[in-house]
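Peer 1: no letters, just coordinates:
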């Protein structure tokens, strides 16, 4: 079947992954199988095993070699139609048709084994050839491929694969990508002429010639060559029909449990598909781990082992809330269990992590600390779970972390800048209110006091009054995308714009849609004049009109997206429009008394050929040679779990008349009204220079301190030691009576541990 000669051209060209433009994602919904596959450009590309965090191949495609010496690679021809039995059953049939050929594929992950099965049928005067690009061990580097009888095999460390065929391959070859692989053979000779036995330690590929006009491929994975071979053989022995039946039956049972109320048929289909996408992204080796996307943004330009097949706490909770919206409580509960198990000892969650719990990036985003509190509270308010010691400990730990470290977040929700965004601050406030019900003695009053204060200060920290850099005559001001600090004048401070080399702008010159979540959480009313004026500015600055409808940029000057010529994001670029933001805008429309249906329709339109929703859509003139069309997916992540969850939540919110995220605890405390906090919390990370009348003052710090203070221009000087506060904080409280009659408070700090005085004096004006 193969020769004995080793392939030339080691180690091959520099490896990359494949395009993130997926047509479908699939996995078995139950059983022992631990394999996830994606389909893009009509072929299988990344296959993930043994968890959603570990892609093991670049792609598995096909060439048709005709008897007249011509040939076609079906991926490049792009003449195919993909269908599934139901929107919620990811069992694809792909039909390719072109001059002189018709190829039909059915793709099924074996529910009982770590094997991907592909049934094929070819109508053509020629033969079918399978091309496989192993990327074992999260990389295309240092893979070894070989042909052994009728078997195509590859290995890297303890990651092994075996590709078998029934009928068996009649020939096979191993080679180095770009030099001696099967595609190069056809490109140079118009047919399969090479039969190399082995390609060691490089970016390798395998080709197998299929016999007959129909058959089945089995791609097995294991921690040994023997194990991969055994699993692939077992699947072939069990047969494709048995795997297909078990796969379809289990998905059918799951999908029929979706609860959709009076939805339009087309929107209901999109909801069913969206729920399926969320479910596919859940790991079974590590139940409850939901990765952000089974894709690698602009993957055909990078060998990055991370991609989006990682668990972001924010995206996982969005998925959990999406499952709750359509009645799949058990799926949401597994996500909560996963979050309980992955919380860091200090109460926060790592920026993202592999499904097995290992952190990948270690940034801190306070919205990701607050979101699990919201999920647990939502489940409890709906009486879907009982309070447990584990849940109580999680909520108290997360609330303590927010209380100690807020209101500034080291990263915003776009993972780019430190500071205060209306989105993150809103999540912090809602989480503190929800957590108060879990607090121990004296903690609940502190949490509610802090929440009231931060809520009252949202505008002081993040709102630009009329006349700001983005305003026009008649505007009433706007919420900024991000304030770098929580202090007076911070909106005039510069922010470095990520992905735009050397660009800095004033905080007041950037806007995003982050403020819309304030209404969604119940902290502000949708008819608040500041919300309405902010929306007017945001729509003028961020909205783009596509053939699918309106879409929005994350913020002005965003650099995360393709370049102007459509070339891939490479650390710089131009931010494109995000469908999930269309969903956020639709939620606001609902809360303002409008009809969210047009926003749902726009989201459903901004999809790929299989209905998957991307991270970004193209918002410029079409560039056909790069497959970029207005309103359609770019090379960013697709599908994006967050976007599909947003669609589900908007659809169910439109049916029920209220956002799914809104908690009863938050509604009862604020109901959209700005509170007048009884206590203002002064911190060196969030100082203020004027205290309104009839407020108490709490000066606090994360460590014990002595306050050297005086009133009315350093009169009545004294040293006052701090006392312990909840959550490891320390502070000194000034009551209303003590502050009454004074015009100012002056103070500085002494650190008993180091014996050092602060080199800065502070003055606080006291309003009568």
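Peer 2: Cool, the structure landed. Remember, predicted model here, so these are calculated numbers, not experimental data. Numbers count the residues shown, from 1 in each chain.

Peer 1: CA atoms for contacts and neighbours, from now on please.
Peer 2: Noted.

Peer 1: which strands and helices sit next to the strand or helix carrying residue 588?
Peer 2: Element membership for residue 588, per DSSP states H and E: helix 579-591. In terms of contacts (3 or more C-alpha pairs under 8 Å, 6 or more residues apart in numbering; DSSP states H and E), helix 579-591 is packed against helix 516-520, strand 549-552, helix 597-605, helix 641-656.

Peer 1: ok and it relative to helix 641-656, angle-wise?
Peer 2: 20 degrees (axes from the mean of the first three to the mean of the last three C-alpha atoms, to 10 degrees).

Peer 1: ok, structure two:
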């Protein structure tokens, strides 16, 4: 549609185009450490999503800047599309940056400086701007105050640009210290400022109000330099008050307070210098050493900047929405995943920042479900978003508590109850998990299993004697059976690499290693269970369950390096698993529920940890991760891994359209660097590593529905267990002399029938079925007794 210039009325074109979020290809994130509750992200030289009053609530899609010629030529520049800018951030320990847009249009030079400063004392983002050349600065703001962006109202009040959701709470206010020369509100895609510029080459519209739609607000700035205040409040009056009071403070004073708070926090960082030189078979430049150290400092800052202040200790996975410019999904990655949060806490501990880890554990204590698990993810408030169950997310908080105990860090009140409930959940529900760490498949996988085993061991100090003994025996059983569930001797990859076997990504249906498994994000495609490989096995060594030189680890690495590794200009990167579908299509089109999985820099860190454990240098892996970072020091979830597609901004070894930053990646980078310093992974617990450093006495082997036992190792007891009372009807050697035995309740509320090795001696098998009350399960089970000792672990 065409809108007439100079209109003084309600904006036409309601409700506007369908809203999306902004691109997740971000350059920078920032937040203050005071009471101000604003988190800002910067991408393509513009302000992207801004979050308030919590990291789980994006309230702004973007605030973009344009230059309009002061003459009558009609020249104007969309700086976000020009993309001729650089970031100036002199101090990696302080998330303060100036974006410099510089170039020329039709021979006329321009320069626009934008400095983004979260107010330490208010829910305000300050933006200092200055322009050189014969240009007027125009700002266009796209709020998202109703969650979906389809029912907002925008208006002009007291010279400020205002917007609110369906009610007046919450409200956003954009105020210029020197006022706007002209202002207008409208609907995105129909009567917004970009449409005005595109039609007229300058701001001509002056619509006073836009009701019930996807709104956009436009302001042409009066002065060549000044300060904008982007304020958030529970009402229009509150937002305007905050904007005015922020403008009453000198920008330089606000900047000094911001810097002081960050300087004080960074002063607590433990040393993690990359060393006098990095060695990758040859001497590497001091410049690279400096880059690694600088990225470590920036990574620590990124982790801290993600902590919520409405809900201290809550850290969202990323202040971004993957492929956000093509989707309107509400969740994005601005949610708290217990796994990502705990791995960040381990990084904080490695950096010598125990207080940050204490707050994280305290938030986990507060958000645990009554049965002991945590929801798949949740808003920082603790309100669940996705409710899937991942067994590792029940185990990681136990590992964090145990790490803090080993380090002598005071634990939050409620830790004992938290550990006991989480242990109970693992004991009752493992070793199979409803979801793996990629949230796609049920079954038993090495990563989740490693965390569960380590958690059962680590929980011992908080358990009573009976529960502790049972947890340790259960851990020993699961540890002994890792290869039974997760190792194959033959697959297409053993033929291709000459490996004698390898760990698989997942064994569905209680340990089945034959048949097919579904592939996530591939429209129903499947792959043979034995052919699906991943880096999941790396935590067997990380947590101390298997030695780095264990033949199973060595052989699997042959396969992983053959199947998952891809060379890029940034270095060798690794994929989640073969045939992954979570990533852009071959032509670079964004992921939309299907696609092609790309390389993950954090998996480079996992591979680097394995190399370090095996006595190799971690330096090449640190260098690769460093090369994957954005210009502002952000590490992405994925990088592009094939030929460049310049028109989509996709270049090999550089960030793709997935989440950026990803806390998991930043934490992994820090932990690899500190593992290089300390000689051991941050997650490894002494109690776990010492327990499995040598063979242990045989544990009882358990049969349960989620993990049935096909054969019983020689000399071991057999425990048949259930979460419900049952009667076991069984026969040794066959049904010739059947017996009935009522289950007894033991630790963790599990019901068990215990058949000792002495009792089963001389028989080749046991057959059995169960009755729950008066109802028989209607199927017979068989466990064969091995007649000789199995070579392996006890």
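Peer 2: Structure received. All of these numbers come straight from a predicted model, not from anything done at the bench.

Peer 1: picking up where we left off before, the helix holding residue 588 of structure 1 corresponds to what range in structure 2?
Peer 2: Matched against structure 2 by TM-score structural alignment, helix 579-591 of structure 1 falls on residues 601-613.

Peer 1: buried ones in the lengthiest helix in structure 2?
Peer 2: When structure 2 is parsed with DSSP state H, its longest helix is helix 286-305. By 16 or more other C-alpha atoms under 10 Å, the buried positions in helix 286-305 of structure 2 come out as 288-305.

Peer 1: return the distance of the helix holding residue 588 of structure 1 from the chain's centre.
Peer 2: 18 Å (C-alpha atoms, centre = their mean, to the nearest Å).

Peer 1: repeat for stretch 594-610 of structure 2
Peer 2: 13 Å.

Peer 1: so for it, what gets flagged as buried?
Peer 2: Buried positions in stretch 594-610 of structure 2, judged by neighbour count with 16+ other C-alpha under 10 Å: 594-610.

Peer 1: can you map out the helices along the stretch 1-150 of structure 1?
Peer 2: With DSSP state H, counting those that start in this stretch as the definition, the stretch 1-150 of structure 1 shows helices at residue ranges 74-77.

Peer 1: where do the strands sit along the stretch 601-750 of structure 2?
Peer 2: With DSSP state E, counting those that start in this stretch as the criterion, the stretch 601-750 of structure 2 has strands at 701-703, 711-712, 718-722, 727-732, 739-742, 744-745.

Peer 1: as a markdown table, these with mean neighbour count would be great.
Peer 2: A markdown table is the format used below for those (neighbours: other C-alpha atoms under 10 Å):
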| stretch | mean neighbour count |
| --- | --- |
| strand 701-703 | 21 |
| strand 711-712 | 20 |
| strand 718-722 | 21 |
| strand 727-732 | 20 |
| strand 739-742 | 14 |
| strand 744-745 | 16 |
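
Peer 1: make CSV from these and add distance to residue 158 of structure 2 to it.
Peer 2: Listed next are those as CSV, based on distance: least, C-alpha to C-alpha, whole Å:
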stretch, distance to residue 158 of structure 2
strand 701-703, 72
strand 711-712, 79
strand 718-722, 68
strand 727-732, 77
strand 739-742, 79
strand 744-745, 71
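
Peer 1: so which of those gets nearest residue 535 of structure 2?
Peer 2: When the strands of the stretch 601-750 of structure 2 are compared by C-alpha to C-alpha, strand 701-703 sits nearest residue 535 of structure 2, at 27.2 Å.

Peer 1: post-alignment, the closest one versus structure 1, mean distance?
Peer 2: Superposed on structure 1, strand 701-703 of structure 2 shows a mean distance to its aligned partners of 0.6 Å (mean C-alpha distance after the TM-score superposition for structure 1).

Peer 1: which secondary structure elements does that strand contact?
Peer 2: strand 718-722.

Peer 1: touching the strand it packs on from outside, list them.
Peer 2: Residues from elsewhere that reach strand 718-722 of structure 2 (C-alpha atoms under 8 Å, 6 or more residues apart in numbering): 700-705, 712, 743, 750-757.

Peer 1: then stretch 73-83 of structure 1?
Peer 2: Contact with stretch 73-83 of structure 1 is made by 41-43, 61-64, 92-98, 609-610, as judged by C-alpha under 8 Å, 6+ apart.

Peer 1: so where in structure 2 does that stretch end up aligned?
Peer 2: Aligned by TM-score structural alignment, stretch 73-83 of structure 1 corresponds to residues 78-88 of structure 2.

Peer 1: try stretch 40-60 of structure 1
Peer 2: With TM-score structural alignment applied, stretch 40-60 of structure 1 matches the range 43-63 in structure 2.

Peer 1: mind listing what's buried in that stretch?
Peer 2: 43-63.

Peer 1: middle-most residue in structure 1, spatially?
Peer 2: residue 292 (3.7 Å; C-alpha atoms, centre = their mean).

Peer 1: please tell me how far that residue sits from residue 585 of structure 1.
Peer 2: Remark: distance between residue 292 of structure 1 and residue 585 of structure 1 (C-alpha to C-alpha, to the nearest Å) = 21 Å.

Peer 1: go on, residue 265 of structure 1?
Peer 2: Per C-alpha to C-alpha, residue 265 of structure 1 is found 23 Å from residue 585 of structure 1.

Peer 1: do residue 148 of structure 1 as well
Peer 2: From residue 148 of structure 1 over to residue 585 of structure 1 the distance is 57 Å, taken as C-alpha to C-alpha.

Peer 1: let me see the ranges of the strands in the stretch 401-550 of structure 1.
Peer 2: 463-464, 478-479, 494-496, 504-506, 543-546, 549-552.

Peer 1: so which of these gets nearest residue 638 of structure 1?
Peer 2: Comparing those against residue 638 of structure 1 with C-alpha to C-alpha, the closest turns out to be strand 549-552 (16.6 Å).

Peer 1: residues in structure 2 matched by that closest one, start to end?
Peer 2: So strand 549-552 of structure 1 sits over residues 571-574 in structure 2, by TM-score structural alignment.

Peer 1: now that stretch on structure 1. Mean distance?
Peer 2: Using mean C-alpha distance after the TM-score superposition for structure 1, stretch 571-574 of structure 2 ends up 0.5 Å from its aligned counterpart in structure 1, as a mean over the superposed pairs.
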